[in-house]
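1. next one to model:
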Amino acid sequence: MHNLVLFTSKDRDTLLKLRKGESKFGEHIQLISNLTNIYDDIVDLDVDYVIFGVSEDIGVYANYGQTGTYTAWQAVIKVLLNIQNNSFTNPKRVLILGHLDYGEARKMVQEKPSKKNIAKARDFVEEIDKDVTYLVSTIIKAGKTPIIIGGGHNNAYGNIKGLSLAKNESVNVINFDAHTDFRAEEGRHSGNGFSYAYAEGFLKNYFIFGLHENYTSDKLFKTLKKVKTIKYNTYEALEVRNELDFNAELEKGLNHIASKPFGIEIDCDAIENIPSSAVTPSGFSTKQARQFINYFAKHDNASYLHICEAAPTKKTETKVGKLITYLITDFIRANGR
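-> Below you'll find the model as predicted:
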């Protein structure tokens, strides 16, 4: 693949911080030294999980959003490699494949978001879609579980399509998010990955967990009510008015999606005070995000994890890297492939 940058042993060794008497996660992960055909290269590997990054914020720019999500992958890999290797983390079950890189194309996000520039970005998001779809589909066909890190929530489309193509059926999704990302099909961007996947028949049942009432339009609420295969709750109903119970809503969400292979989508915009494309001062706690992943990952039909929209700066990259690393390892522990 033209845009896939393999994660090499040299990359790993550069980032590893070894300590006497300790064994680090990165010392025991699996790597691919030379890529020929992704399916052939991973199908016989004795791993359960394939982690790859998406270093882009073009989808966020195409949605007139705050860019910076391209930095998440590098923030995460620095931390992930340096956690402890033990019976709880089990790195031998993990292949770190690399990341999709769009450095040259990213120059467009420096431009003023004119109508012409936004249209160009939306066209390019379709190219990113193809890459993500191919990787996710290939990994799942090879019998592994993909963990996708970084970029905008536009990449949910490729995840859903990839899972659907691999399973040869429509699939379901649970989305931990302050927003629906079910906006109009006006050209691809970070706000309409789910609506495109639904319109094209890849997405069947969809549950949005923790919508923010201040940032969901009346038109969108009306759309959600019309589509019978979509269910949601709001953050305010859960955490402000206490009309709904968090654990009961987890069960409700699982009941809606568990009948088919499903993806777990985590938008860092939903977690309080996490640097992201739409950072919120009022959101779910890190503990709640971890409990959410632990709950859904246990199910046999949990088929991928996607963590997106984090936008760390140099000052906050360790914080974001630690957060997402916790979420990755929670998924692996609970999923237990």
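2. please count neighbours and contacts with C-alpha atoms only from this point.
-> Noted.
3. please, where are all the strands along the stretch 201-337 of the chain?
-> 203-211, 230-234, 262-267, 302-308 (DSSP state E, counting those that start in this stretch).
4. what does the helix or strand containing residue 75 rub up against?
-> Per DSSP states H and E, residue 75 falls inside helix 72-80. Helix 72-80 is contacted by residues 15-16, 25-26, 53-55, 99, 149-151, 310-312, 317-318, 320-322, 324-325 when judged by CA atoms under 8 Å, 6 or more residues apart in numbering.
5. which helices and strands sit right next to the following helix or strand past that helix?
-> Counting by DSSP H and E, the next helix or strand C-terminal to helix 72-80 is strand 94-101. Judged by 3 or more CA pairs under 8 Å, 6 or more residues apart in numbering; DSSP states H and E, strand 94-101 is in contact with strand 4-6, strand 49-55.
6. hey, which of the ones you listed is tucked in deepest?
-> Most buried of these by mean neighbour count (mean count of other CA atoms under 10 Å) is strand 49-55; its value is a mean of 25.
7. what element comes up after that one heading to the C-terminus?
-> helix 58-61.
8. contacts for that next one, please.
-> Helix 58-61 is touched from outside by 66-67, 69, 106, 108-109, 113, 118, 121-122, 124-125, 151-154, 188-190, 277, with contacts defined as CA under 8 Å, 6+ apart.
9. circling back to that earlier point, would you mind giving the strands of the stretch 201-337 of the chain as CSV with distance to residue 289 added?
-> Output for the strands of the stretch 201-337 of the chain, formatted as CSV (distance: least, CA to CA, whole Å):
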stretch, distance to residue 289
strand 203-211, 11
strand 230-234, 15
strand 262-267, 8
strand 302-308, 11
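10. the structure of the following sequence is requested for comparison with the preceding one:
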Amino acid sequence: MPKYKPTKANIYTGRTSDQELYLHEKILCTDISELKSNTNKTIALLGYECDEGVKLNQGRTGAVNGPDAIRKQLAKLPNHLNKKTSFYDVGNVRHGDGELKDTQALLSKKVSDLLKAGAFPIILGGGHDMAYGTYNGIKIAKDDATIGIINFDAHFDLRSDKTGSNSGTPFFQIAKDCQAKNLPFHYLCMGIRQDANDASLFKTAKELDVIYIQRDTFRIEFHNEINAWINAFIKNVDLVYVTIDLDGFSSAYAPGVSAPSPMGFTPDVVLESLKTITLSGKLAAVDIAEMNPTYDVDHQTARLAASLIHGIIHAH
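-> I've put the predicted structure just below:
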């Protein structure tokens, strides 16, 4: 069975000051049940310690240790948050010996709890199967809202779950749930590669009316056009859920992932896109998937993930 456990505060270390100049001095470790609804902004980190979905998808394991690897690098970064903004680490959902769906369900429950408490959740992974849990957590908490998914990824992750769920099935599962409830499926993929998806996945994407920007167009020199696509997509939804798969980046920037490739995208175009999404005021939750410290080089991938989070929280 999956478990929920708190984060040990001693994971957050770095330079010290008496003015909360660094994030490790700002972040407080607590249990989700201790969060209270308030009018001030609250940011909450939640770990997804699970790479069972990666294993089932025939990827290289190690992402179970991703959350703590990101935390260690985030701790060292400077703090520019407003003093009234609360920043919590609310622990981890950890996969046990049971089925993946149980871990996803527990993640959904915790994300929902955070949203109901008025917090902005950032989930650290962990395999991309976390997306099914994050999305359902938003859906539980914001049942009347139309949710748009923006996925920064080389892969559609639209594989059939006929033989069970894994890290390659989450958005197919979401689409199937939407169809069963007669709800629209709003899905935008940024950075899709033809050499990372077979013909059947492109066919599925077409059948589900998925909007996608391929890697050769997802470049910083086209940021005005990309921002126009993002704004057009956001216009049709109430809330936006952003999911960032680190294996979408070129391995020059992110070697520590489950499925690396030198042909991925660059951080600058993702940061530019995130600014546009955040400015919409509709961003409900973010997760970062496939952080695999087993294969990281000089903590480069963890540093990238930490910098992405740093940008998001200060813009949000």
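11. what's the TM-score here?
-> Superposed pair, TM-score by TM-score structural alignment, normalised by the length of the second structure: 0.87. Supporting alignment: 305 aligned residues with a CA RMSD of 2.6 Å.
12. which parts of the stretch 101-250 of the first structure are helices?
-> Secondary structure of the stretch 101-250 of the first structure (DSSP state H, counting those that start in this stretch): helices at 115-141, 156-167, 193-199, 218-226, 235, 246-257.
13. out of the ones you listed, flag the one nearest residue 298 of the first structure.
-> Residue 298 of the first structure sits nearest to helix 246-257 of all the helices of the stretch 101-250 of the first structure, at 10.7 Å, using CA to CA.
14. so how far is residue 214 of the first structure from the aligned residue in the first structure for residue 88 of the second structure?
-> Residue 88 of the second structure maps onto residue 95 in the first structure when the alignment is built from TM-score structural alignment. Going from residue 95 of the first structure to residue 214 of the first structure by CA to CA, to the nearest Å gives 40 Å.
15. repeat that for residue 69 of the first structure.
-> From residue 69 of the first structure over to residue 214 of the first structure (counting by CA to CA), the distance is 23 Å.
16. when residue 95 and residue 214 of the first structure are compared, which one has more neighbours?
-> residue 95 (24 against 9; other CA atoms under 10 Å).
17. pretty sure that one is touching residue 30, no?
-> Yes: between residue 95 of the first structure and residue 30 there is a contact under CA atoms under 8 Å: 4.5 Å.
18. overlap in contacts, these two.
-> With CA under 8 Å, 6+ apart, residue 95 of the first structure and residue 30 have common neighbours residue 47.
19. pull the contacting residues for the closest residue to residue 259 of the first structure other than its chain neighbours.
-> Nearest in space to residue 259 of the first structure, with sequence neighbours left out and distances taken as CA to CA, 6 or more residues apart in numbering, is residue 301 at 7.7 Å. By CA under 8 Å, 6+ apart, the residues touching residue 301 of the first structure are 258-262.
20. which of these show up in the second structure as well?
-> Compared against the second structure with both residues aligned by TM-score structural alignment, their matches' CA atoms under 8 Å, these retain 260-262.
21. format the helices and strands packed on strand 94-101 of the first structure as CSV; extra columns: distance to residue 180 of the first structure.
-> Shown next, in CSV, are those (distance: least, CA to CA, whole Å):
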stretch, distance to residue 180 of the first structure
strand 4-6, 29
strand 49-55, 21
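22. compare those and give me the one nearest residue 267 of the first structure.
-> Comparing those against residue 267 of the first structure with CA to CA, the closest turns out to be strand 49-55 (14.1 Å).
23. now do that closest one against helix 72-80, angle only.
-> 140 degrees (axes from the mean of the first three to the mean of the last three CA atoms, to 10 degrees).
24. what residues does strand 49-55 of the first structure touch?
-> Applying CA under 8 Å, 6+ apart, the external contacts of strand 49-55 of the first structure come out as 69-73, 93-102, 139, 144-151, 332.
25. what about residue 266 of the first structure, how many neighbours?
-> Close neighbours of residue 266 of the first structure, defined as other CA under 10 Å, add up to 26.
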